[in-house]
Each structure stands twice: as structure tokens, then as C-alpha cells.
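In: I'd like to go over a predicted model; first the sequence, then the structure.
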Amino acid sequence: MTETKTRRRGAELERAILDATWEQLSEVGYTALTIEAVAKRAGTSKPVIYRRWASRAELVIAAWADRIPIDPAIPDLGSLRADLVWLFDRIARRVNGMMSETIAGVMGEAFRHPEVVDFLRNRLETRPMHQSLSTIVDNAVARGEMRPVPLTRRVLRMPVDLIRSEAMFSREGIPTVAVEAIVDEIYIPLLKGLAVD
């Protein structure tokens, strides 16, 4: 008697693809990762993957976000600095969870393919981190630590930009001391300089 192979769909198929992507990424790195190898490992086909993710970079970012999800809960630790260190440290831990070769590979594809730039920009501008940062600044204003600050897209995106830049030169991951320096030397002075009179 022959067994009929059931076809996976929806969430089950997506789970298999994301797991296969992460496993391939861990084994061979970003440069050697192929959609064909991911499809084979997930038991599906390249067209099925490309219907969901338009590029290798998009697929890898989706697998990474799935493995290291963003927690939208924001503690109020009593000071702007403590809250920012907490947030920047969370971002650093997410970046530390992605191999630096992968970050470099995704950024390289972004330089060559405008659609990858659009995808990354959309992810950055719709992520819960923006709301988290707004909440932290609002709490600081309410405590009387600072005057209100207009949080433009660039200001909201800057924590990720600063941490990603630090990650490019850190082989062992971003240490807490570096996170604190970024907050103290760059981000708090920026916010205070932008505060409205």
C-alpha cells in the first residue's frame, strides 16, 4: 500500500520554509544560501517560496525576525537613560542574534537591488520599535526630564542604524558598554538638541 503525501499549506508550509532557511543560514552562511537548497530542505519548490518572499534577503530577514521576535512591552525604568539603554540593548541582542556575514550580505543586496531597499525601509518604518521609542520619549517628557521632541523618521530609525553600524565592527557581539556609550554620547544629546522650546 502506498502512502499519499499530504501537501502542506499556509502556516505549516511557512513554518517549514522559515525553519529550513534558518538551518541553511546557520550551516552555510548567507553567501552560500540558495533558494533551491531551502526549498529542498523544506520539501517545497522555488516558485512557492518566491510567491511569499521576492528575494533571498527578504526570506532571510523573515526567518531572522521569526527566530528573534520583537517584544512590544516597554518598561518604565524611571529615567530616559535607563529606558533608552534597555531599548538599545534589546536591539543589540536582536542584531547579535544574526551573523555579521548575514547582515553584510543583506546590505550588499540592498545596494544592488532597489526592491530590497524598499523592503528594508518598509520593515524599519513599520516596526514596533518606533512606538517603543515614542513611548520612552513621552514618558521622559511627562517626568519633566526633557521638553517635547519631534520624532522624525530618521530620528526613529537611528537606534537601528547606530546598532547596525556598531555590529559591523564587533566580532563578539555588541557589549553593554557600547550600548551605553551610544545612548550617552549620541542619542540623548540628539534628543535634547531637538527638543522644542
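Out: On my side now, so go ahead.
In: make it CA atoms for all contacts and neighbour counts henceforth
Out: Fine.
In: Residue 146 touches residue 136, doesn't it?
Out: No - if you go by C-alpha atoms under 8 Å, residue 146 and residue 136 don't touch, sitting 11.5 Å apart.
In: the more surrounded of those two?
Out: More crowded of residue 146 and residue 136, by other C-alpha atoms under 10 Å: residue 136, with 23 against 17.
In: Run through the residues that contact the more buried one.
Out: Residue 136 makes contact with 74, 76, 80, 83, 84 under the criterion C-alpha atoms under 8 Å, 6 or more residues apart in numbering.
In: Look up the closest residue to the third one, ignoring the ones flanking it.
Out: Sequence neighbours aside, residue 140 is the residue nearest to residue 80 in space, at 5.4 Å (criterion: C-alpha to C-alpha, 6 or more residues apart in numbering).
In: Pull out the buried positions in the one helix or strand that neighbour maps to.
Out: Using DSSP states H and E, residue 140 sits in helix 128-142. Using 16 or more other C-alpha atoms under 10 Å as the burial criterion, the residues of helix 128-142 that qualify are 129, 130, 132, 133, 135, 136, 137, 138, 139, 140, 141.
In: and after that helix, which helix or strand comes next?
Out: Using DSSP H and E, the first helix or strand after helix 128-142 is helix 153-168.
In: Quick check: which helices or strands does that next one pack against?
Out: Using 3 or more C-alpha pairs under 8 Å, 6 or more residues apart in numbering; DSSP states H and E, the elements in contact with helix 153-168 are helix 80-96, helix 100-112, helix 114-126, helix 128-142.
In: second one coming, line it up with the first:
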Amino acid sequence: MDEQKSIRRRGDELMESLFDATFKLMNEVKHTNLTFGQIAEAAKTSRSVLYRRWPTTFDLLQDIYTYKAKKLFDGEFLDKLEDTGSLRGDLNQLLTICQSVYDEIGSEVIINYYYIRLQDKDNSREPQVHTKAVNKFVEAMKTILENAKSRGENIKVTSGVALMLPFDLIRIENLVRMQGIDSKRLETLVDEILLPVFKE
């Protein structure tokens, strides 16, 4: 009966149970050594449930952590952005909101996600949601810079690589500063890195 119930799990319920089980297992087993059998047993489901949906454990792990980082990749937090009246204010607001999302998701989820992505050496299995997220981030930065131009601020012509800089900075900061990132640190990133890149 328990087996039948576990097999019927779908969607968020299944992903949550897989995440909890995998997270515990990784305290004992490395990502590269995890098997479907171990994950299925820990999650109290069957291997057939996993085999039907994921061809390899890499694909399973990537989907688990993509699911947990869904809010980041959905980019809905970008809807909270408002025109603050200055590029400095807009960039500080952007980093602050991004950081709040990272704080909510948790550094361990983020670190594990990017660790798993590193296993995809030729980047041939990048999840589609990741690609869409990059496009959303770039569009958000274009809007911020256009607003600055319309206010009369002198904005430099930049590439798509530069437009991803605010998001890349937050990602790197969260990978190397697991103890936390405060508002003063975010302001420093804006003043010493971002403004010199985007503003004359």
C-alpha cells in the first residue's frame, strides 16, 4: 500500500520528497556516486518512477535543484523593480531583490545546482529554464539602462556579457560568501563595480 502511494506521487510532492532524500544522501555519498536505487529507497518510491522520467542521475539531480531554485529562474522577482530616480538606486534595488531570492532559496541549494552544472562539460544539457532566465535578466538590465538614459544619465554602450554582470556578481558572491551578504556589501558592488561599467 505504501509502495502504491509513493508511486502515485507527482509534481511538487514527488520533487520535494526526492530533494529531501537526495540532500540527506549527499552527506554520505558524492553526486557522482549516487544511484537511482539509493535515491528511490531514500525517497520511498520505486526506481521505475525515476527511470520513466530521467535517463540519468545527472538529469534527475539537475531537475531537483532547478525545481528548488524555481523562483530564481522564473524571474518573477524582477516585476518588483521600480524606477528609483537614479541608476545607482536602480542597481542597488536590483541587487537587493536578487539577494533576497538567494537568501530564500538557500546557499546550499544554489551551490549544489552549480556544482551539478559543472559536470556538464560541453554545456549540452543546460535546462531550458536557465536559458529563459538569462534572457529575462538581460531584458531587465536593458530596461534599467533605458530608464537611466531617459533621465539624462550618461550610459555607456555595453554588450550582452556586461548586461549579465549584476546577476553574475550576485551568483559569485553567494558561492564564496556563504556567511551572508549585507546591504553595505551590495552598495560596494554597485559603486565600485557596476557603476563604472555602465555609467560615463
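Out: Everything's here; your move. For clarity, every value in this text was computed on a predicted model and none was experimentally measured.
In: returning to what we had before: contacting residues around the counterpart of the residue nearest to residue 80 of structure 1 in structure 2?
Out: Counting by TM-score structural alignment, residue 140 of structure 1 lines up with residue 148 in structure 2. Neighbour list for residue 148 of structure 2: 86, 87, 154, 155 [criterion: C-alpha under 8 Å, 6+ apart].
In: Contacts only, for the second one.
Out: With contacts defined as C-alpha under 8 Å, 6+ apart, residue 87 of structure 2 is in contact with 144, 145, 148, 153, 195.
In: Return the member of these nearest to residue 182 of structure 2.
Out: Comparing the contacts of residue 87 of structure 2 against residue 182 of structure 2 with C-alpha to C-alpha places residue 195 closest, at 18.8 Å.
In: Can you lay out the helices and strands packed on helix 153-168 of structure 1 as JSON lines showing distance to residue 56 of structure 1?
Out: Formatted as JSON lines, these follow (distance: least, C-alpha to C-alpha, whole Å):
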{"stretch": "helix 80-96", "distance to residue 56 of structure 1": "18"}
{"stretch": "helix 100-112", "distance to residue 56 of structure 1": "8"}
{"stretch": "helix 114-126", "distance to residue 56 of structure 1": "9"}
{"stretch": "helix 128-142", "distance to residue 56 of structure 1": "24"}
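In: and those, which is most packed in?
Out: helix 80-96 (a mean of 20; mean count of other C-alpha atoms under 10 Å).
In: Next one: residue 186 of structure 1 from residue 168 of structure 1, what distance?
Out: Separation of residue 186 of structure 1 from residue 168 of structure 1 (C-alpha to C-alpha, to the nearest Å): 18 Å.
In: re earlier: among the helices and strands packed on helix 153-168 of structure 1, which is nearest residue 25 of structure 1?
Out: helix 100-112 (8.1 Å).
In: ok, for residue 101 of structure 1, nearest residue in space, not its chain neighbours?
Out: residue 30 is the one closest to residue 101 of structure 1 (C-alpha to C-alpha, 6+ apart), at 6.7 Å.
In: host element of the one you found?
Out: Using DSSP H and E, residue 30 of structure 1 falls in helix 10-32.
In: quick one: contacts of whatever helix or strand comes next after that helix?
Out: As assigned by DSSP H and E, the chain's next helix or strand after helix 10-32 of structure 1 is helix 35-42. Helix 35-42 of structure 1 is contacted from outside by 13, 16, 17, 19, 20, 21, 24, 45, 46, 49, 56, using C-alpha under 8 Å, 6+ apart.
In: Please identify, among these, the one with the most neighbours.
Out: Top of those by neighbour count (other C-alpha under 10 Å): residue 21, with 28 neighbours.
In: can you pull the contacts of that one?
Out: 38, 59, 60, 63.
In: now with 7 Å?
Out: 38, 60, 63 (C-alpha atoms under 7 Å, 6 or more residues apart in numbering).
In: And it, how close does it get to residue 60 of structure 1?
Out: 7 Å.
In: same deal with residue 106 of structure 1?
Out: 8 Å.
In: Export the buried residues of helix 128-142 of structure 1 as TSV, with columns for distance to residue 192 of structure 1.
Out: Listed next are the buried residues of helix 128-142 of structure 1 as TSV, based on distance: C-alpha to C-alpha, whole Å:
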residue	distance to residue 192 of structure 1
129	20
130	18
132	18
133	14
135	16
136	14
137	11
138	13
139	14
140	11
141	11
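In: Quick check: the two most widely separated of these?
Out: Spatial extent of those (C-alpha to C-alpha) is set by the pair 129 and 141 at 18.4 Å.
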